[in-house]
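Engineer: I need the structure of the sequence given here:
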Amino acid sequence: MEKTQNTPKKKVLGKGDRVPFMQLLAYGFGGVIPIALFNIAGQLMGLIGNISLGLSALWLGVILIIPRLWDAVSDPIVGHYSDNFRSRWGRRRPFLLIGGIAVAISFVLMWWIPDGQWAHSLFPTESAFQWFQLCYILFWLLIFFTACTVFEIPHGALGMEMTTDIHERTRLFSAKSFLGNLFAMSTPWLFALANMEYFKGTGGNEADGMKYVSMLIAIILIPLSFWWFFTVKEPGFKKVSKQKKTAFWKDVRHTFKNKTFLRLVIIIFTLAMGFNFVNLLGYYIPIYYIFEGDKEAASTLLGINGTIWAVAGLLAVFPLNWISPKIGKRKTLLIAIGLMCLAQLSKIVCYNQDYPFLIIIPTILLSSGMLFFFTLGSSMVGDICDEDDLKTGRRSEGSYYSIFWWFIKMGTALASFVAGLLIVFTQFDETQVTKTDDLKGAVNELINKSESKKDYQTLPLSELFNEAKSVNHEGYKEAKDYLKNLKNKSSELTGKESKQITQILQQKYESLKDTRLKVEFIKSNLYKEQQALQKLDSNTNIDLLKEVIHRNFMLRLELGLEKVRSNVSLLLFHLQAEAIKHKEKSKAHYRVLSENLNDIEEQLEALEINSEVNKLEKKLKALKEQMKLFDKQAPYTLFMMRAVEIGLPLLLCMVSIVFTLRYTLTEKRLYEIKRALEKRNKQITDK
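Structural biologist: The predicted model follows:
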């Protein structure tokens, strides 16, 4: 226990030390941006981009690193500018309003990634379209993370100057962690919401759902931005407003010369980097190991687990504020790292397919440890600013806080890239996932079409005529769009491959060619029906109209069935090619999947579109159950995911412990600094 005769037995706060409750609450709610939304963008964009859009995990890792590298430039600039900014509303508060609104708008736009057949048709190849999607994501991530910086750097610096007491400062950042983690529980629940048909629509996926879920976030965030601006105060602005402005590079050099600060940065950077390396795998393991690819079932567990994470983080605030004043911040930091190590070790047992809810045990330990760790980190930067103020007579919270976060974001940026490499290293097959989703989506669409058959006997003649035109128009448009989609898929069949894979690609080409001919035939028949309809009017014989509707309806079902057959073929060709590439580790896995898919393909070939639509629905639903097998990833992939996700953070925890033991700003020293600052400031005031 770091306590001496010079340390007060009981903390007594002066008038300027205690932060009023409403300001504490408003400041704490500011944690929603750096804790919740910042992580949502980094985690869910990588996950959804990979498993929903089929984008390369490696390239997603690359584009996720670029905004973090941009933060390396923007953070110190915003920190320096906020230190030297002067306005009638203070030097920090205007940033909270502008930054908060910008975060809300950019968070919505980053999820509206162009997709669908109309978007595909604008590009000559599937590869070109995916590069366009990656560029779109990158652009809006840059805007979003810049907006986060504009808000968070002044917000964090403001937290350091709202009180002069070292433990009240911890209380302030604890409120930020508490309320930020309250919103952080939405991260997995957002994934669950995006999986709901209400948001994603029929035949859609998580990427479609997130477009609308993001709007809910913006509706909450914009009013909060105004509340922060009008409620949070800057008690030291009157004094700081007279402080001389300094040059940017001078502030940066001064910050990097502080050895105590650099030790703290290494501690936080190392551990943040270790857990960010594997953060994304924390989603993959429940989905593909515990629930064997059932995203909807896994999303429920992820939502519950996220709630547990948030609750554990919320409750951890209270022991933190009790323990830290008792034993000092450095020893509390060591307890935090110990909790995180224990969490990683417990995953060896708690990643359990028979008892999936065991996952909440490491979640509680890890959430508590991280709450301790990152809350103390921000509070300790404020202590370093006090020490620097004593030496230089200048308050530079913005510069210190921005450089502190510059290092953490650099670690996060590196981790984003490494996370993509790790997913590639585990041989996760995102193409299998997206092609299985396409297949299931096509089956769902066909089932919905078959269920949409109406009882035309009850419709009046005028409505029957309109219905006939509507069914024909929708069918013709669908056939036209699907032909463009098939053309893009055919153009992918190039590249240098082995002889066996080249043969598979040729089979794929011939299969798509056959499908195009069949769809062209269906389109031609729909066009003929369209011409025939133009000759009819609302006075046409009712039986004739019913016959026309029936023919168009059956043509649409034929088109839907061809889509299903085509998606089966595309998935089968992929599985056969992967079985050749993975000669040892996963060959058996792909062979089993291929054999089962061959059986489904035969059943679909025997399936006929006839007047017995109810039988068609039953057969399709039975096939849909069989298709759950194709959600499974290879056993080797699942093992490597768990090994990497558990082991890598443990290794970097050890490094962080070494540097924590060498941190020199003890509790005794902190009280000495506080008394010296109070004495100096009193002398200045008396003069």
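
Engineer: only C-alpha atoms from now on, for both contacts and neighbour counts.
Structural biologist: Fine.

Engineer: just checking, next helix/strand downstream of the helix or strand harbouring residue 228?
Structural biologist: Under the criterion of DSSP states H and E, residue 228 resides in helix 206-231. Later in the chain than helix 206-231, the nearest helix or strand by DSSP H and E is helix 237-240.

Engineer: now that following helix: buried residues?
Structural biologist: 237, 240 (16 or more other Cα atoms under 10 Å).

Engineer: so how far is that helix from its chain's centroid?
Structural biologist: Distance of helix 237-240 from the chain centroid (Cα atoms, centre = their mean, to the nearest Å) equals 40 Å.

Engineer: same for the helix or strand following it, what does it pack against?
Structural biologist: For helix 237-240, the following helix or strand on the C-terminal side (DSSP H and E) is helix 248-256. Applying 3 or more Cα pairs under 8 Å, 6 or more residues apart in numbering; DSSP states H and E, one finds that helix 248-256 makes contact with helix 57-84, helix 397-425.

Engineer: would you map the helices across the stretch 551-687 of the chain?
Structural biologist: 587-606, 613-626, 635-661, 667-686 (DSSP state H, counting those that start in this stretch).

Engineer: the second one - contacts with which helices or strands?
Structural biologist: Using 3+ Cα pairs under 8 Å, 6+ apart as the contact criterion, the secondary-structure elements in contact with helix 613-626 are helix 430-451.

Engineer: alongside the first, I'd like the structure of this one:
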Amino acid sequence: MPRMNNSAQLSTGTRAGYALGSLATGAFGTVPGLLLLPYLTDSLGVAAVVAGLLVLLPKAWDVLINPVVGRISDRTVSPWGARRPYLLGGGIAMAVLFAAIFAAPLGTGSDAGLYVAVLFLATATAFAFFQVPYVAMPAEMTDSTDERTRLMTWRIAVLAIAILVSGAVAPLVVNAAGGGVPGHRAMGVFVGVLILLGAFGSFLGTRRAPLGHAVESEPTLRAQIAVARRNKPFVTLLIVFVVQSVGIATMLAGVKYVADHVLGRPDDGPTLLFVAFVAPALLVMPLWIRVGARWGKKRALTIASLIFGAGALALLSAQVAPPVLTYLITAVIGCGYAGQQVFALSMLPDCIAFDEQRTGKRQAGVFTGLWTAGETLGLALGPGIFGLVIAVAGYRSSDTGVAVTQPASARLGILLAFTVLPALLVGLGALLLRRYHLTADQLTVEQVG
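Structural biologist: You can find the predicted model right below:
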């Protein structure tokens, strides 16, 4: 396909329409990481270490399926473009399957845990068919690196709203519907509706956007990896993003456990922590854009990572400090998280554009397939690691829908997995970012790095 010349600004309607897809990605990226692990341990009676594996393995499947989806979408020919058909089909399937995860037709116990794992695997597959084409679209909608940053700002703003609504309201829905299995059934339907809104909104909202067409794509996963390895900025950015995603997901997995066993607020604690984490992101987004414009995306991402890590370490005080101080520290972490998302996601299309200039080929699906595979693996490893840590620390599971009183060792394990581990992982990502050398001025045909 000839190189596009889409340097003009996108319309506000197109930006908003594309951003609506984050309702789907935000809901699916948030709620399983927040509620699936405690649902397995405290409602279905699954042991913590087994529950961690049940959450990890289906999402790890996406490491294999996402690159395949990227290759398929690269080659798709349709009147709606190469990517948009998957926004609709993948989104509808994801919504229905997500609600089914929490239907609990087999009651509690090991069979119920296996049912959750199978349905979660199916939902993760549908999510891949939505997310991979969705993430590929910005590189094809505009050639302007500044416009990509603006587009990502819209996307992250809606993502923050999606995380706030799904993450804060989902626990309230569980409690309002009676808790336990019945409460989680109602929550599954609620989140499924959010996913449907995101799927239809992004599909209809991008109907006038410049879109990609079928292109020649690498035929195998091995060939795709070989293409990506030659793009040094992409490889560095991907490693940074995956490492930091593990840290973020580990913290996310611990929200309900911290609210229950550290703060002693099982009813409103998860919602308040989520509001404190996400709400500031909506306020600081314009500030992050100014920081990025002045100091560059790489330095801004480093600053955001350091803010996140420092805040996570400060949360070690949660066991003795007043809850209000914990919420304030969480708000600082949320400010760092907002910057991490904005700049990592706006740097990805730059890496894709760099590859096109270097090779003469536009293969956005190859890179976004590998990117979303890595992101999904990171988000899956977080709950798996958290479950392993609290299992080693002696966490006691329950099938009553109410968490039982935990020993001091388990409470300490929850706190360390919620604070120190995320801080170390995000800090490691900031160090690795030093190897990233691509800037807006370097988007030329010359090899970078």
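
Engineer: where does the TM-score land?
Structural biologist: Here the TM-score for the pair of chains, by TM-score structural alignment, normalised by the length of the second structure, is 0.91; 440 aligned residues with a Cα RMSD of 2.3 Å.

Engineer: circling back to that earlier point, and the helix holding residue 228 of the first structure, how far from the second structure on average?
Structural biologist: With mean Cα distance after the TM-score superposition for the first structure, helix 206-231 of the first structure departs from the second structure by a mean of 2.6 Å once superposed.

Engineer: now do the buried residues in that helix.
Structural biologist: Applying 16+ other Cα under 10 Å to helix 206-231 of the first structure flags 206-215, 217-218, 221-222, 224-229 as buried.

Engineer: do the same with stretch 17-33 of the first structure
Structural biologist: Quick answer for stretch 17-33 of the first structure (16+ other Cα under 10 Å): 17-19, 23-33.

Engineer: Throw those residues into TSV and include distance to residue 268 of the first structure, thanks.
Structural biologist: Output for the buried residues of stretch 17-33 of the first structure, formatted as TSV (distance: Cα to Cα, whole Å):
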residue	distance to residue 268 of the first structure
17	27
18	27
19	27
23	27
24	25
25	26
26	26
27	23
28	21
29	23
30	21
31	18
32	20
33	20
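
Engineer: and those residues, which two are furthest apart?
Structural biologist: 17 and 33 (25.8 Å; Cα to Cα).

Engineer: circling back to that earlier point, wait, which of the helices and strands packed on helix 248-256 of the first structure is closest to residue 675 of the first structure?
Structural biologist: helix 397-425 (19.5 Å).

Engineer: where in the second structure does that closest one fall?
Structural biologist: Per the alignment by TM-score structural alignment, helix 397-425 of the first structure matches residues 364-392 in the second structure.

Engineer: cool, and stretch 262-274 of the first structure?
Structural biologist: Using TM-score structural alignment, stretch 262-274 of the first structure pairs with 235-247 in the second structure.

Engineer: please state the offset of stretch 117-137 of the first structure from the chain centre?
Structural biologist: The answer for stretch 117-137 of the first structure is 21 Å, by Cα atoms, centre = their mean.

Engineer: quick one: contacts of it?
Structural biologist: 55, 59-60, 63, 110-111, 113-114, 481-482, 484-485, 488-489, 491-492 (Cα atoms under 8 Å, 6 or more residues apart in numbering).

Engineer: got it, and stretch 257-277 of the second structure?
Structural biologist: Stretch 257-277 of the second structure is touched from outside by 38, 164, 167-169, 171-172, 175, 255-256, 318-319, 323, 327-328, 330-335, 403, 405-406, 411, 414-415, 418, with contacts defined as Cα under 8 Å, 6+ apart.

Engineer: okay, and which of these map to helices?
Structural biologist: 38, 164, 167-169, 171-172, 175, 255-256, 323, 327-328, 330-335, 411, 414-415, 418 (DSSP state H).

Engineer: so which residues of the stretch 51-200 of the first structure form helices?
Structural biologist: Along the stretch 51-200 of the first structure, counting by DSSP H, counting those that start in this stretch, helices occupy 57-84, 93-109, 117-120, 126-161, 166-184, 186-194, 197-200.

Engineer: helices or strands next to the fifth one in the packing?
Structural biologist: Identification of packing neighbours for helix 166-184 of the first structure by 3+ Cα pairs under 8 Å, 6+ apart yields helix 21-29, helix 126-161, helix 295-327, helix 360-392.

Engineer: repeat that with 10 Å
Structural biologist: Secondary-structure packing of helix 166-184 of the first structure (3 or more Cα pairs under 10 Å, 6 or more residues apart in numbering; DSSP states H and E): helix 21-29, helix 38-51, helix 126-161, helix 295-327, helix 329-350, helix 360-392, helix 667-686.
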